[in-house]
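J.: Okay, sequence plus prediction incoming.
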Amino acid sequence: MRALCWNGKNDIRCETVPDPSIEDRRDVILRVTACAICGSDLHLMDGQMPTMERGDVLGHEFMGEVVEVGSPDHVLKKGDRVVVPFNINCGECRMCRMGNWASCLRSNPNGEMAAKQFGYPTAGLFGYSHLTGGFAGGQAEYVRVPMADVGPMKVPDGMSDEQALFLSDILPTGWQAAAYCELKGGETVAIWGAGPVGLFAIKSAAVMGAEIIIAIETVAERQSLARLAGATHVIDPSTEDVMERIKDITRNEGPDAVIDCVGMESDGHHGVLGAISTIQEKLTSTQRPFALQQMIQAVRNSGIVSVPGVYGGPVPVNMGAVVQKGLTIRSGQTHVKRWLDELTGYIERGTIDPTFLITHRSSDLAQGPDLYKTFRDKQDGCVKVVFHL
């Protein structure tokens, strides 16, 4: 089969690889009908995540049709159309029983490797390094889904692939980011980054009743989509002083909550925070903490800092500001399964249209390497790439 494979920094190739096969009675094999390139995939492309190996199949946003099952009594059957959460859930460990699906203790066969870096095992993820299990991803014609009796959700009749696809990751991720802000209605929220996750965080905050939603974004196309998603204000940090604009909008009080939808890809090289970011990049060449530092400065006293953005290692954090301002920081990989029923309902009722941010479509994985570059470089107005296979 054909698949998009990592072959080193900035080297993504469409290659022919062996078809996946059943390895356990809980497995299923999917024929992938739709998949997408995620902003998190760019961290892999840019060499910012450790333990990638040449030939690793990429992709953690995918859905498809079940073509093979691991046992006759499997909950899924041949022909079922399913969308698959990007994290793999055993359904049996304490974390899964608590609904902390992204913290599953048993789904990562390389859990000991993760524990050395993070303290405890983390969940297995599709197509996202050997630190998270080394599982082949779904930017491919077929994919093996382990523990498929827990995570995958059958797609409701009448729901298109494009409506369902983002339930695999970015829609629940944006929703969880807003949910972590504990919105009850009438709040002010500032969101750094209006890429796909940022746009869904904006939409989610609007659905949850935030009154003022501030998007911080430099790219014109994303600024327009941010307004479409529900942003009441857009700040362009390339032409405006973010802190001064936020103080002006919030009457010098600051947002009730801030959301980091940029993560380690943030960029900013002015003022004290820019100097800190530059030093950190020279030290690690990976983590870029500028956006996170700016958020901690910008949020009001006793506010919430929600961090769905991906970080792969240590970053300097102004703990003085965190402590003196009494901030709450909430983060983590998304507990996708926790939100699926609620978000499916919003899609079916038309409250959320997940397709509004799709800018590029392809039916040919061979175009994948070029589309990766288009997405990374924000060329041709690219915000989201979807493959229909």
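T.: Thanks, I have the structure now. Numbers count the residues shown, from 1 in each chain.
J.: Only C-alpha atoms from now on, for both contacts and neighbour counts.
T.: OK.
J.: Help me confirm that residue 91 comes into contact with residue 98.
T.: No: judged on Cα atoms under 8 Å, residue 91 makes no contact with residue 98 at a distance of 9.6 Å.
J.: Among the two, which residue is more densely surrounded?
T.: A count of neighbours by other Cα atoms under 10 Å puts residue 91 above the other of residue 91 and residue 98, at 21 against 12.
J.: take a look at this one as well, against the first:
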Amino acid sequence: MEAVVFDGKTLSLKYEKKYPLPKLINDTDVIVKVAYSGVCGTDLHIIQGEFPASKERPLPLGHEFSGEVYEAGKASIFKKGQKVVVDPNRACGLCGFCRGANYQYCLTAGINSTIGIWQDGGWAQYVRAPQDQVFALPDGITLEQAGLCEPYSCVSHGFDRAAPLSVGQKILIVGAGIIGNLWVTTLHHHGHRDVTVSEMNKSRLEIVKRLETGFRLVTPDVLASEKIQYDVIIDCTGVGKVMEISFNYLTPGGKYVLFGCCPPTHQASVNPFQIYDKELTLIGVKINPFSFPKAIGWLSAMGNRYLDYHKLGVKTYALSEYRNALDDLKVGNIAKAVFKIN
């Protein structure tokens, strides 16, 4: 089968036409025929050697994907042809974190066993997944829309971590890549209107305009000159220095949501007196524990108004076009690249 394969030892990608097809191992396994598979910012960090991933053998990356059931084990609840999405993360089910419903902290599962990072992922025509990580899609959600389910599940977890987010609060989104855009759609869908989006790449600000939310769009230099303070800041950049700067824009009692995944090497300095004096809250958000059902509900409710690929700045590519996809992301002409797989 076709696949884009990552070699963790050489930090290199390769398009292969004859990567081995996955096979059922357990009676409850499911083989998914992939339709759409996204390129995440975490994938870019992995390729650059800034984020841990498997080095045991070359494997396809891709932890955001939708598709149809191609084959199911004899004890599986799924049937051939069902439209599905796959949660790439799971609980070990045994440790205290997992039994406390916090598998994002698990030291053996969670992000440490992710499909597409530690196991063969969705940058391929077919993927094997345990059935407890597979979710059937309701009618009304297309496979194209479902390709965004995994990142929306992470946003859903972040939304819950930051709650309550009251309509009328002054909110700043820092970074208008795809995650920033998903937060834009989420906040607008939930009734928020006093939202500012900051992005240094003006091409990306033009993409945000397509979503027609009426949110205020500015560049970082404007933020620095205005000295406006915000009730909530959602950092979608994954850059430590950005946090160091934008943390100063919080109003007393404010919340800083560190959503973008920074490489482990990044550092940021904050003033502890500010945290004390303003009673500030810093919120980290890690993966998507048990939030796939909520994300599927969001997809159903948001529909074409918010999930249109063009409006979000999403462009599709064949697996063989992976170099073009990565180049377009680096330049910033698009917010997200998604592989459309035949």
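T.: Sure thing, it's come through. Being a predicted model, the structure only gives us computed values, none of them experimental.
J.: TM-score for these two?
T.: After superposition, the two chains reach a TM-score (TM-score structural alignment, normalised by the length of the second structure) of 0.86; 331 aligned residues with a Cα RMSD of 2.6 Å.
J.: any idea how far the residue nearest the centre of the second structure is from residue 215 of the second structure?
T.: Centroid-nearest residue in the second structure, with Cα atoms, centre = their mean: residue 151, separated by 3.1 Å. According to Cα to Cα, to the nearest Å, residue 151 of the second structure stands 21 Å off from residue 215 of the second structure.
J.: Over to residue 74 of the second structure?
T.: 51 Å.
J.: So between the two, which is more surrounded?
T.: residue 215 (18 against 14).
J.: For the more buried one, what is the corresponding residue in the first structure?
T.: Under the alignment (TM-score structural alignment), residue 215 of the second structure maps onto residue 232 of the first structure.
J.: Might you report the residue contacts of that match?
T.: 212, 213, 214 (Cα atoms under 8 Å, 6 or more residues apart in numbering).
J.: Inside strands: which ones of the residues you listed?
T.: Counting by DSSP state E, these place 212, 213, 214 in strands.
J.: In what element of secondary structure is residue 275 of the first structure found?
T.: Per DSSP states H and E, residue 275 of the first structure falls inside helix 271-284.
J.: Which stretch of the second structure lines up against that helix?
T.: Under TM-score structural alignment, there's no match for helix 271-284 of the first structure.
J.: Does anything pack onto that helix? Which helices or strands?
T.: Counting by 3 or more Cα pairs under 8 Å, 6 or more residues apart in numbering; DSSP states H and E, the packing neighbours recorded for helix 271-284 of the first structure are helix 290-298.
J.: re earlier: give me the buried stretch members for the helix holding residue 275 of the first structure, please.
T.: 273, 274, 276, 277, 278, 280 (16 or more other Cα atoms under 10 Å).
J.: Am I right that residue 94 of the second structure sits in a helix?
T.: No: the assignment for residue 94 of the second structure, made by DSSP: H, G, I helix; E, B strand; the rest coil, is coil rather than a helix.
J.: wait, what's in contact with the corresponding residue of the second structure for residue 255 of the first structure?
T.: In the second structure, the residue paired with residue 255 of the first structure is residue 230, using TM-score structural alignment. Residue 230 of the second structure is in contact with 169, 170, 171, 172, 249, 250, 251, 254, counting by Cα under 8 Å, 6+ apart.
J.: Also residue 127 of the second structure?
T.: 22, 31, 32, 33, 34, 120, 121.
J.: Of all pairs in those, which one is the farthest apart?
T.: Across the contacts of residue 127 of the second structure, the longest distance by Cα to Cα is 13.2 Å; it joins 33 and 120.
J.: Return the residues in contact with the residue mapped onto residue 49 of the second structure from the first structure.
T.: In the first structure, the residue paired with residue 49 of the second structure is residue 47, using TM-score structural alignment. Residues in contact with residue 47 of the first structure (Cα under 8 Å, 6+ apart) are 8, 9, 10.
J.: Name the nearest residue to the first one, ignoring sequence neighbours.
T.: In space, residue 8 of the first structure comes closest to residue 54 once its chain neighbours are excluded; the distance is 6.4 Å by Cα to Cα, 6 or more residues apart in numbering.
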